[in-house]
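**Student:** Sequence first, then the predicted structure, then my questions.
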Amino acid sequence: MSLDLLQLDQIQEARRQIEICNACRYCEGFCSVFPAMTRQKAFADGDITHLANLCHNCRGCYYSCQYTEPHEFALNLPAALAEVRVASWERLIQPQAVARLFHAQGVAMAGLLIALLAGFFWALAALKPDAGDGFYAYLAHNTMVALFVPAFVTPLALIGFGLRSYWREVGAGPLRMAAVWAGLHDAARLKNLSGGQGQGCNFEEGDRYSDRRRIHHQLMMYGFLLCFASTSTATVMHYGLNWPAPYPWWAPPKLLGVPGGVMMTIGAIGLGWLKTKADPALGAARVWGGEMAFILLLGLVASTGLALYLATGTGLVGPLLALHLACVMTLFLLMPFSKMVHGFFRLTALIAEANTKAQTKAAPKA
C-alpha cells in the first residue's frame, strides 16, 4: 500500500530518532525494539514499520533518555513509533477511512452501532421461535449462526490480508515454525510490557516502574481467550455431542466463560484507569479516544455477558441478550479498525523478528 505525505513524514521523523538511538545505544538492553534496531545502520520504510509494531509503548526508553526535550534532538521515541504503528494499521487494513473514523470518533461510532444492533436484536427477539430453551427461546440458534459467522469471518479475512501485506512490507522472508513458537511465547508472557528487563512498565507513573499495565493486559488477554474457548466448547457440544444450550454451571462453557468474563471486566477497568493516568504526549495522541472506546467496548462485552448469566430465568434476559449480542457484534465488526487489531500485528511483528533472527543466524558468514 502506498504511503501518503503524512505517513511519509511520520516515518521520516521516526527514522531520525531511531538513527540517533542506534548511535547512542544506551537503551540496548530494553524491549525487543532495541536489539532489532542494532542489526543495521540504515532503515528502510519497512524497517521503521517493523520496529514500530515491536514497540509496546512501555515508555522506559523515554524516561532513560538524555536527548529528550529540552535537548535539541527532542527525542520522543514512544510517540514517534506510536504514530507510525497506528498509521501502519490504517494503511494495511482496508478500507482505511473506517479505521481513521474510529480512531477519531470511537466512542460515538461504537455507541451508535451498539444502539442500532441492540434494536435489531430486540426486534428479532419479538419474533420468538416456536421452540427453544434459554437464549434460544428469544433467538433461534440458526439465526445466531447466520448473523455472527459472517460478522466474525469477514473482519478476520480483512485482518489476514493486512498481515500478509505487513509481512511483505517488512521483508520477513519465508516463515519458520520455530519463529512462530518464539513469537507466541513472547506474546503469552507479555514480556515487552516490562521493558524486556522484568522491572515493570513506565506507562502510567513516569520514571517509576509498575507491573499494573502488564497484569491488566494479561487479565484482558487470558479472559478473552477463556471466553473464546467457552464459545468454541459450546459449539463442539452443540454439534458434536448434540448437547445444546442452556448449560448448567458445572459445564465447560460456564466454567470457562464466567471466569473469563470476570477477568475481562477487571482488565478493562484497570486498563481504562491506567490510560487516564498516562501522559498522552508519549503515545499517538490523536487516537486516544479510539483506544479508550476499544477498552470500554471490551468491558461492555464482558460485563453484559456476566449480567446476562446472572439474569437467567428473569424478565431481563430478553433486553440483556439484545444488548450483549449487539456489543459482541460491534466488537467483531470493528475488529480490523479498532485497537483490537494491535494484538494481531504485534504477534506478527514478534514472529517476524524471531524469523529474521533465525535467518540471520543461519546465513553463511562472509
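**Tutor:** Perfect, I can see it now.

**Student:** rest of the way, CA atoms for contacts and neighbours
**Tutor:** Will do.

**Student:** so where do the helices sit in the stretch 51-200 of the chain?
**Tutor:** Ranges of helices in the stretch 51-200 of the chain, per DSSP state H, counting those that start in this stretch, are 60-64, 77-92, 96-126, 141-170, 177-189.

**Student:** How about residue 320, nearest residue that isn't a chain neighbour?
**Tutor:** Once flanking residues are discounted, residue 320 sits nearest to residue 308: 5.7 Å by Cα to Cα, 6 or more residues apart in numbering.

**Student:** Would you confirm that that neighbour contacts residue 322?
**Tutor:** No - counting by Cα atoms under 8 Å, residue 308 stays clear of residue 322, with 9.9 Å between them.

**Student:** okay, the two: which has more neighbours?
**Tutor:** residue 322 (25 against 22; other Cα atoms under 10 Å).

**Student:** coming back round to it: how far away is the residue nearest to residue 320 from residue 91?
**Tutor:** 38 Å (Cα to Cα, to the nearest Å).

**Student:** again, but for residue 177
**Tutor:** Distance of residue 177 to residue 91, computed by Cα to Cα: 27 Å.

**Student:** Pick out whichever of these two has more residues nearby.
**Tutor:** Between residue 177 and residue 91, counted using other Cα under 10 Å, residue 91 has the larger neighbour count: 22 against 12.

**Student:** Same list (the helices of the stretch 51-200 of the chain) but as CSV, adding distance to residue 341.
**Tutor:** Listed next are the helices of the stretch 51-200 of the chain as CSV, based on distance: least, Cα to Cα, whole Å:
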stretch, distance to residue 341
helix 60-64, 24
helix 77-92, 8
helix 96-126, 10
helix 141-170, 7
helix 177-189, 14
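
**Student:** Check it against this one:
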Amino acid sequence: MKFIFLVIAFLMSSSYLKANNKIICDTTYLEYHELINQAERYYFLNSNVDSSLAYYDKAFEQYSFIFLKDLVNAAQICVYERKLKFREYLLKGFKFGLQIKHLNHFPLLKTLTDDLFSDTSFMEQAILNRKIYLKNINYEYLLKVYDLGIDDQIKKSQPDEVYAIEKRRNIQKIKGWINKYGFPSSKLIGIDDKDIFKNIGKPNFDIDNRKYKFSSKIDYYTTEDKSLSNTISMILLIHNQCTFLEFKEILYTAMLNGEIHPREIGCLYDNMYRDVNSIFYICKYPDVQNGLFYLNLFCDYKKFSIDKEKVNNLRSQWNIVEVEVDEKKKQFEEKYGFKLFYGFWKCM
C-alpha cells in the first residue's frame, strides 16, 4: 500500500496521470491552484497586496471555472486594503453561485450590500451573471445527489454493520455517476442553495421540500448555504472512511478538471484516521507517518506526532498551500474580520 501511495505521489509531482494507457498532461487546474497559493502567500505571509492580486487576476483570467471562495477572498482583501477592485471580483462571483445575501455572512462585505443593491449597473450585470450560473447547473444530476444524500441520512440509523454495506453501495453508485456525468461538485451541480430548484420553477425538488418525500425524521438535514461549495456530495464521501483509497485516481482526475478542490481531497484523506466504525473498514490505509493534511475538523490530530515538514510535503503533492499560510489566515479572521475557510467542515 505504501508503494502505491508513493507512485501516486510521483504522478502528482510530475504533473501527469497515466490512465487507460494514455498520458493525461497537466494542462488544467494544477496551475490554477498554484496561482491561488501564490496569491495567498504574497498577501498573508508577505503583506504584498499588489503581487497577491496579480496572481489572483492571472488565475481568474486563465480559467473558465473559478472556485467561488477564491473570488470572495480576493474581494475581502480589496475591501480591507481599500481597493475598488472588490466590485470586479464580486460581480464575477455571480457566475459561480454568489448572491447578495451571501455578503451578510462576511464582516468585511456585509456593509456593501446597500450600495451594491442601489447600483443599477452592478445589479443588472449580476442578474445576467446569475443566469449564466443557473444555466450551467446539471439539475438532473443534482437531484440524484439530493436523493442519495437523503437516503443515506435515513439509513444512518441502521446497525453499523448494515449501514457499512449501504455506504459501499453508495460509493459504487457515485462511481457510476462520475463515469456518466463527471464528479458531483460545484462545477457541475452548483454550490449549496436551499432554493436552487425554485429558480427553474421546481421548488418541490429543493432539499427542504424533497426530504419529506422520503422521511419526516430528518428535519436537520439541509444544505450549508454559507459554505460556497457543494457539501451534500462531500457528506456522502465522508461517510465512507475508505473513499480516498477507493477514489484516488478519480479524485486526482477530478482535481485536474476543476471538479473538486484539493483541500477537499485532503479532508477525505485525513478522514481515514478518524477511527469511526473502523472495524467495518474494507481498506488498509497508509502509515500515518507518511503525513496528514490537517484539513479534517473531526480528526484527532493530537493522537499523532506529525511534524509540519511532512504535512507540508504531503500538501505540496496535491497543490495545497502550506500550514503556515493557513495559520496566518486564521489570524486574519480573528483580528481583522476576514472569513477565509469554506466547504464541508471548512476544509477549503
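**Tutor:** Received it, and whenever you're ready, just let me know what you need. Quick caveat, the model's predicted, so the values are computed rather than measured.

**Student:** Put one on top of the other, what's the TM-score?
**Tutor:** Overlay of the two chains. TM-score (TM-score structural alignment, normalised by the length of structure 2): 0.26; 155 aligned residues with a Cα RMSD of 6.8 Å.

**Student:** wait, which of the helices of the stretch 51-200 of structure 1 is closest to residue 9 of structure 1?
**Tutor:** Ranking the helices of the stretch 51-200 of structure 1 by proximity to residue 9 of structure 1 (Cα to Cα) places helix 77-92 first, at 9.5 Å.

**Student:** Tell me the helices and strands packed up against the closest one.
**Tutor:** helix 5-24, helix 45-54, helix 60-64, helix 96-126, helix 141-170, helix 341-362 (3 or more Cα pairs under 8 Å, 6 or more residues apart in numbering; DSSP states H and E).

**Student:** Residue 213 of structure 1 - nearest residue in space that isn't next to it in sequence?
**Tutor:** residue 271 (6.7 Å).

**Student:** Following element in sequence after the host helix or strand of the one you found, please.
**Tutor:** For residue 271 of structure 1, the host element (DSSP states H and E) is helix 252-277. Note on helix 252-277 of structure 1: by DSSP H and E, the next helix or strand toward the C-terminus is helix 288-310.

**Student:** That next one to helix 252-277, inter-axis angle?
**Tutor:** Angle, helix 288-310 of structure 1 to helix 252-277, by axes from the mean of the first three to the mean of the last three Cα atoms, to 10 degrees: 150 degrees.

**Student:** Check which helices and strands helix 288-310 of structure 1 sits against.
**Tutor:** Going by 3+ Cα pairs under 8 Å, 6+ apart, helix 288-310 of structure 1 lies up against helix 96-126, helix 252-277, helix 317-334.

**Student:** Summarise which helices and strands the longest one is packed against.
**Tutor:** If I follow you right, that is helix 96-126 of structure 1. helix 77-92, helix 288-310, helix 317-334.

**Student:** Of all the residues in stretch 139-158 of structure 2, which ones are buried?
**Tutor:** Buried residues in stretch 139-158 of structure 2, defined by neighbour count with 16 or more other Cα atoms under 10 Å: 139, 141-143, 145-155.

**Student:** which pair in the residues you listed spans the largest distance?
**Tutor:** Largest pairwise distance in those, by Cα to Cα, is 24.3 Å, between 139 and 155.

**Student:** what's residue 259 of structure 1 in contact with, if anything?
**Tutor:** Contacts for residue 259 of structure 1 (Cα atoms under 8 Å, 6 or more residues apart in numbering) come out as 223, 226.

**Student:** can we see that at 10 Å?
**Tutor:** Contacts for residue 259 of structure 1 (Cα atoms under 10 Å, 6 or more residues apart in numbering) come out as 222-224, 226-227, 265, 306.

**Student:** Return the most buried member of the helices and strands packed on helix 96-126 of structure 1.
**Tutor:** helix 77-92 (a mean of 24; mean count of other Cα atoms under 10 Å).

**Student:** Helix 45-54 and that helix, what's the angle between them?
**Tutor:** 110 degrees.

**Student:** what's the angle from helix 77-92 of structure 1 to helix 341-362?
**Tutor:** 100 degrees.

**Student:** if we can go back for a sec, ranking the contacts of residue 259 of structure 1 by neighbours, who comes first?
**Tutor:** Neighbour counts for these, by other Cα under 10 Å, peak at residue 265, which reaches 27 neighbours.

**Student:** That one reaches residue 222, doesn't it?
**Tutor:** No - Residue 265 of structure 1 lies out of contact with residue 222 (Cα atoms under 10 Å); the separation is 11.7 Å.

**Student:** Can you pull the residues that touch both of these two?
**Tutor:** Common neighbours of residue 265 of structure 1 and residue 222 (Cα under 10 Å, 6+ apart) are 216, 259.

**Student:** returning to that earlier point: list the buried ones in the helix holding residue 271 of structure 1?
**Tutor:** Applying 16+ other Cα under 10 Å to helix 252-277 of structure 1 flags 252-254, 256-272, 274-275 as buried.

**Student:** now the helices for the stretch 51-200 of structure 2?
**Tutor:** All helices of the stretch 51-200 of structure 2, identified by DSSP H, counting those that start in this stretch, fall at 68-80, 86-93, 113-118, 120-136, 139-155, 160-181, 186-189.

**Student:** now for the last one, which elements pack on it?
**Tutor:** Yep, that's helix 186-189 of structure 2 we're talking about. Here helix 186-189 of structure 2 touches helix 120-136, helix 139-155, helix 231-238, going by 3 or more Cα pairs under 10 Å, 6 or more residues apart in numbering; DSSP states H and E.

**Student:** List the buried residues in the helix or strand following that helix.
**Tutor:** Beyond helix 186-189 of structure 2 on the C-terminal side, the first helix or strand identified by DSSP H and E is helix 207-210. Residues 207-208, 210 are the ones in helix 207-210 of structure 2 that count as buried (16+ other Cα under 10 Å).

**Student:** Which of the helices and strands packed on helix 96-126 of structure 1 sits closest to residue 358 of structure 1?
**Tutor:** Comparing these by Cα to Cα, helix 77-92 comes nearest, at 24.0 Å.

**Student:** got the angle for the closest one vs helix 5-24?
**Tutor:** 140 degrees.

**Student:** Kindly calculate the angle that helix 77-92 of structure 1 makes with helix 96-126.
**Tutor:** Using the same axes, to 10 degrees: helix 77-92 of structure 1 against helix 96-126 is 70 degrees.

**Student:** Which of the buried residues of stretch 139-158 of structure 2 sits closest to residue 91 of structure 2?
**Tutor:** residue 139 (23.6 Å).
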